[in-house]
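Visitor: one predicted model, sequence on top.
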Amino acid sequence: MNHETLQEWLVYIDRLHSHAIDLGLQRVRAVYEGMTPLSCPVITVGGTNGKGSTSAILESFYRAAGYRTGAYFSPHLIRYNERVRVNAEEVTDEALCQAFAAVEEARDATPLTYFEFGTLAALWLFAQTGVEVAILEVGLGGRLDAVNIVDADVAVVVSVGTDHKDWLGPDRETIGREKAGIFRAGRPAIIGFDVSESVAREAHRMNARAVIARRDFHYEESPWAWRFLSAARAWDLPYPALRGRYQLANASCALAAAEALPGLTLTAQDVRAGLQAVRLAGRFQTLPGPGPRVVLDVAHNAEAAHTLALTLNEQRVAGRTLAVVGMFKDKPIIEVFEALRGSFDGWFLASLDDPRGADAVFLEAALRTAGVTPDGLYDDPVEAYTAALGCARDDDRVVVFGSFKTVGAILALMQDRRGGGGGGRVV
C-alpha cells in the first residue's frame, strides 16, 4: 500500500501496530534482512540523557571533515523530517515517502511499530544515499530497541537515569544493563560520566572493549576553552555551540567514540569546526530577538531537571526567570518540580493535548506537592508561553521545558511568525 504524502504515511504507520511500543528485535530484524543493508561504519548512541546531543556532535565532527553523514534522531519537535539527516540536512518529504514505500514492500504482513518502521526507513535512506558514516540514536533502552538490529562498530552509553521504569526496569542498575545491550564483542564500548556500574560489568561480560570516562578519557574546563584528554591526545578546544557546561561530557563521549572508530580520520581542526557548527534544537536553546530571553529545553526527567537547574544557575539573568511547563503523565513530575523549584520566580502550567499528556490541574497538584504555587493554568503551551511573555520584563528570562511536545509547540509558533515551513532539503 502506497500513500501520496508524508502525512498519509505517518498516519498509516502510526495505526499499523496495536501498541506504540513493542520492544524486541525479531520482527524488525526479519524485515531488515530483506532490505539493502548499511555497508558503512556505524556509531550507535544510547543513554537516558545526552544521546541526542552526542549524536549531533558526532555528526558535526564528520561533516567538518568532509565525510557524507547519516544521522537518525528521535523524537522530533515539529516535523518528522528532523529525525533523518543526510549531510546534516533534514531529508525531504519525497525521500521519506520512498523509504516508507521500501519498508512497506519488504515487511509483507509483519507488524511494525511507528518507531520500528521509521528506523528501517532511515537505514534504507542511508544505504541508498551512500553515507560514509551513520550515527544512530537509540530510541528506548538499547538491547531491544529497533536501532540495535545494526551491529555498531562503536557504541556509546552517555548516561543512565531512571526514566522509562515500566519498560526498562526498576533501578539504574537494571536500566544500565538494558542500555549496554548495544555493545558488541570485540568492539569499542564508550561508557560516559554518569553511568551505573552495571554498564561496565555488562561490557565486560559481552567481551566488548570498554572505554570508560574518567579512566580512559576525561576533560578539563577553563573560562574560554576546554581540554579533552585520552591516552592518544590532549586537545585544547572551543566550547560547543550547544549551550551548557554539561555538553562537555557529551562532547567528550563523542570524541572518545570518534577516536575509537577505525578508518575515518578527524583532525583537531575538524573537531574544532564541528564543535562550533553543531546544532540541535531544544537543548538549552536560546531564541534570538529583543525583549525577555527565551530558552527552550526538552528536559523531562529528574536527571535532566537537575542539569537544567545547574545551567540556569550558571547563566543568570538580571531579572526573574519564569517557567512554562507541559509534561506527560508517565514522567516523574514531582521529582522534576522538586529539582527546579528554586530555579524559577514564576510558573505557568500548560495542558498537553496528547493521550499521555498531563493537564494543567494535574501539574498544579504536583507543583504544590513540591512546595510551589503556580502563577497560572493554561490549555496549551502556546497559551502559557504567551501569558509568561505578557508579564515578563526585558531583563527577565522565560524557560520552556518538560517535553519535546511542549518545546515543539513554541518552535512551531516561532516558525509560523517567521513564515517558515517546509520539510527539509533535497538529499
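Guide: Done, it's in.
Visitor: can we go C-alpha only for contacts and neighbour counts from here?
Guide: Fine.
Visitor: which residues does the nearest residue to Asp216 once chain neighbours are set aside contact?
Guide: Residue nearest to Asp216 in three dimensions, not counting chain neighbours: Ser230, with 5.9 Å by Cα to Cα, 6 or more residues apart in numbering. Contacts for Ser230 were tallied using Cα atoms under 8 Å, 6 or more residues apart in numbering; they are 216-218, 256.
Visitor: buried ones from those, can you make that a ChimeraX selection?
Guide: In ChimeraX, a selection of the buried entries from the contacts of Ser230 looks like this (16 or more other Cα atoms under 10 Å):
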select :217,218,256
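Visitor: which ones among the contacts of Ser230 map onto helices?
Guide: Among the contacts of Ser230, the members found in helices (DSSP state H) are Ala256.
Visitor: distance of Glu104 relative to Gly169?
Guide: Distance of Glu104 to Gly169, given as Cα to Cα, to the nearest Å: 32 Å.
Visitor: tell me which of the two has more neighbours.
Guide: Glu104 (20 against 17; other Cα atoms under 10 Å).
Visitor: ok, the more buried one touching His3?
Guide: No: with contacts counted by Cα atoms under 8 Å, Glu104 stays clear of His3, the gap being 10.6 Å.
Visitor: what strand or helix carries the residue positioned nearest the centre of the chain?
Guide: Nearest residue to the geometric centre of the chain (Cα atoms, centre = their mean): Gly52, 3.0 Å. Using DSSP states H and E, Gly52 maps to helix 51-64.
Visitor: just to revisit the earlier point, ok, the contacts of Ser230 vs Cys391, which is closest?
Guide: Nearest to Cys391 out of the contacts of Ser230 is His218 (Cα to Cα; 43.3 Å).
Visitor: contacting residues around that closest one?
Guide: Residues near His218 by Cα under 8 Å, 6+ apart: 228-230, 252.
Visitor: do Ile212 as well
Guide: When contacts are counted by Cα under 8 Å, 6+ apart, Ile212 touches 190-192, 200.
Visitor: assign it to helix, strand or coil.
Guide: With DSSP: H, G, I helix; E, B strand; the rest coil as the basis, Ile212 sits in strand.
Visitor: so how far is Glu220 from it?
Guide: For Ile212 relative to Glu220 (Cα to Cα), the value is 16 Å.
Visitor: what sits closest to Ser39 if chain neighbours are left out?
Guide: Nearest non-adjacent residue to Ser39, counting by Cα to Cα, 6+ apart: Ala127, 7.2 Å away.
Visitor: included below, for side-by-side comparison, is a second structure:
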Amino acid sequence: MQNLPTTLPEWLAMLETRHSETQINMGLERVQAVKARMGLQFSCPVVMVAGTNGKGSTCAMLESVLLRAGYKVGLYIKPHFLDFNERARVNGAMAGDAELVASFAAVEAARGATPLTYFEFTTLAILHLLAGAGLDVAILEVGLGGRLDAVNVIDADVAIVTSVDIDHTDYLGSTREAIGFEKAGIFRPGKAAICSDPVPPQSLIDHAAAIGADLWLMGRDFNYSGDKQQWNYGGRAQRRNSLAYPSLRGANQILNAAAVLAALEVLRLELPVGAQEVRSGLVLVELPGRFQVLPGRPSVILDVAHNPHAAAALSQNLGNMGFHPYTYAVFGSMQDKDIDGVMAAMGEHVDHWCVCGLASARAAGAAELAAKAQLMLAGRSDSDERSVAIFADPAEAYANALSRAGENDRIVVFGSFLTVAGVMVARKSSLH
C-alpha cells in the first residue's frame, strides 16, 4: 500500500499504465470478488440503462426529471469529454477530485492481488462513491453490452435497454439476436425490464421470460402518441398527457423519453413524480455531444455517432435542419467500427470531408478515411465542387473547416467520442 497516488490525475495515469495489457477483459468474477470485499451495495432504487444508442440521453432525461422532483440523484455516465469527473454526478454536480481519490483508494485496499482493468477499477470506485452518497435513486449507464459489463455486478430494480443494433461485434457478436442477449443480461428475476427498441430481438424477449423478469415492451406495455406541439405517454396503469418534447434534438429521443416515463411508472410508489416535474425535466435536460447544436454561425453540430444506427439518426436530424449551402464534416473513427456504414449513412449531406487521426492505438488512419471519402464523392455529379482533406487531429480538422465555411454553412463533428472531445477542447482553449 506504499506510495499510492494522492491526486486524481496521478491515479488515472497509474491505472492507464497498469492496465494497458488488459484493455477489455470479459467476465465478472474479479469485479464480483472485489465488490464483495468492499461490502458494496445500494440502499436506494437502482436504474440501469444499456443499449447500442440512446443510453446517455435516457440517463440524462431520467436524472433531469428526478432532480426536478426534489430527489437526491446519483448518475454514472461515460465516457467523459473533458474531465474524468463527468462520469460521476451527485445531485447534478460532478464529483470532486477528493471524493474520487478516496474511492480509488478504497478499491485499491480491497483489491489485494486481484487484477482489474481500468474500466473495472474506475467503475467500482464510482459505484463506491455513489453508494456512500445518501442517494434517493442511482442511475447507472452500462458500457459495453450488458451481461459481462462491470456495472452488472449491481442488481438493478429497473433495467432499460434502449436500442439493439450492430456495434462492438468483436465482443458482443455480429447479429442483433446475439447482441440482444448480451443487453438482456442486465435484467433480473421479478424486476422490471423495459425495452424501448420498437423491434426487440427475440433473444431479449426469451431471456426475460427464462429468468422471470417483468418485461415492458414498447407498443405493448407502454407507448406514445403526439402532434407537432406535444406528446402523450400511455403505460400499464399511468397516462401522462400534454407533455413537452425533450430539449435533446432528434426523432429517436421520444423513444428514450417514453422508456424514462415507463421507469418512473414502475417506481411511482417509491419515487412519485408530478406532471410539472416531468415537463420541466424533459425541457431542461442537457447532454453534450448528442446532436448538440452550438450557438452562432456557421452552425456547428457535435454528435458522437460512431455506428451506422447512430449515423442514420444523425443524418435524419441533419435533413430536418433546413437548407445549408455546404456541409463540412470533421470525422475520425476507431478502426473496429463499421466505418463504411457510418460514412454511407452521412454521404448525402457531406460536401467537404475533413478527416483526422485520433490519439488512440485503436484509431483508424486518416489516410484510410480519406480514401473512403474520395470513393463516395467520386460517384456524385458535382464532385468537382467537393473536397477531402487529411489532418493530424480533430482540432486541426475543425480549424480548417471553420476557416472555409461560410456563415450559412454548417460543420458536423462526428464519429468517435475522441473526435468530439478534441473539438470541445479546441473550442474551450480558443475562448480563453
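Guide: Received the coordinates, thanks. These figures come from a predicted structure and were not determined experimentally.
Visitor: TM value for the aligned chains?
Guide: Overlay of the two chains. TM-score (TM-score structural alignment, normalised by the length of the first structure): 0.95; 418 aligned residues with a Cα RMSD of 1.4 Å.
Visitor: aligned to Phe117 of the first structure, what sits in the second structure?
Guide: Under the alignment by TM-score structural alignment, Phe117 of the first structure pairs with Phe121 in the second structure.
Visitor: repeat that for Leu308 of the first structure.
Guide: Matched by TM-score structural alignment, Leu308 of the first structure corresponds to Leu314 in the second structure.
Visitor: contacts only, for its match.
Guide: Contacts of Leu314 of the second structure were listed using Cα under 8 Å, 6+ apart, and they are 250, 291, 303, 305, 346.
Visitor: what helix or strand does Ala209 of the second structure sit in?
Guide: For Ala209 of the second structure, the element it lies in under DSSP H and E is helix 202-211.
Visitor: mean deviation (superposed) between that helix and the first structure, please.
Guide: Superposed on the first structure, helix 202-211 of the second structure shows a mean distance of 1.4 Å to its aligned residues (mean Cα distance after the TM-score superposition for the first structure).
Visitor: ranges for the helices of the stretch 101-250 of the first structure?
Guide: Ranges of helices in the stretch 101-250 of the first structure, per DSSP state H, counting those that start in this stretch, are 114-129, 165-168, 172-179, 197-205, 247-260.
Visitor: apart from its chain neighbours, what residue comes closest to the match of Phe117 of the first structure?
Guide: Nearest residue to Phe121 of the second structure in three dimensions, chain neighbours excluded: Val107, at 7.0 Å (Cα to Cα, 6+ apart).
Visitor: ok, back up a step: mind checking the SS state of the match of Leu308 of the first structure?
Guide: Classification of Leu314 of the second structure using three-state DSSP returns helix.
Visitor: quick one on the thing from earlier: adding distance to Glu364 of the first structure, write the helices of the stretch 101-250 of the first structure out as JSON lines.
Guide: Shown next, in JSON lines, are these (distance: least, Cα to Cα, whole Å):
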{"stretch": "helix 114-129", "distance to Glu364 of the first structure": "32"}
{"stretch": "helix 165-168", "distance to Glu364 of the first structure": "24"}
{"stretch": "helix 172-179", "distance to Glu364 of the first structure": "28"}
{"stretch": "helix 197-205", "distance to Glu364 of the first structure": "37"}
{"stretch": "helix 247-260", "distance to Glu364 of the first structure": "31"}
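Visitor: closest to Leu312 of the first structure out of those helices?
Guide: Nearest of the helices of the stretch 101-250 of the first structure (Cα to Cα): helix 247-260, 14.0 Å.
Visitor: distance check, the counterpart of Leu136 of the first structure in the second structure against Ile160 of the second structure.
Guide: Alignment note (TM-score structural alignment): Leu136 of the first structure maps to Leu140 of the second structure. According to Cα to Cα, Leu140 of the second structure stands 10 Å off from Ile160 of the second structure.
Visitor: what do the two both touch?
Guide: Residues touching both Leu140 of the second structure and Ile160 (Cα under 8 Å, 6+ apart) are 47-49.
Visitor: out of those, which are buried?
Guide: Among those, those buried by neighbour count (16+ other Cα under 10 Å) are 47-49.
Visitor: returning to that earlier point: now the helix holding Gly52 of the first structure: how far from the chain's centre is it?
Guide: On the basis of Cα atoms, centre = their mean, to the nearest Å, helix 51-64 of the first structure sits 11 Å off its chain's mean C-alpha point.
Visitor: what does that helix correspond to over in the second structure?
Guide: Against the second structure, helix 51-64 of the first structure falls on residues 55-68 (TM-score structural alignment).
Visitor: that stretch vs the first structure, average offset?
Guide: Stretch 55-68 of the second structure sits 0.7 Å off on average (mean Cα distance after the TM-score superposition for the first structure).
Visitor: make CSV out of the shared contacts of Leu140 and Ile160 of the second structure and add distance to Ala361 of the second structure and secondary structure.
Guide: Formatted as CSV, those follow (distance: Cα to Cα, whole Å; DSSP: H, G, I helix; E, B strand; the rest coil):
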residue, distance to Ala361 of the second structure, secondary structure
Val47, 33, strand
Met48, 30, strand
Val49, 28, strand
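Visitor: now render the residues you listed as CSV, adding distance to Lys183 of the second structure.
Guide: As requested, those are exported to CSV (distance: Cα to Cα, whole Å):
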residue, distance to Lys183 of the second structure
Val47, 14
Met48, 11
Val49, 9
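Visitor: map Ala150 of the second structure onto the first structure.
Guide: Matched to the first structure by TM-score structural alignment, Ala150 of the second structure sits across from Ala146.
Visitor: brilliant, that's me finished.
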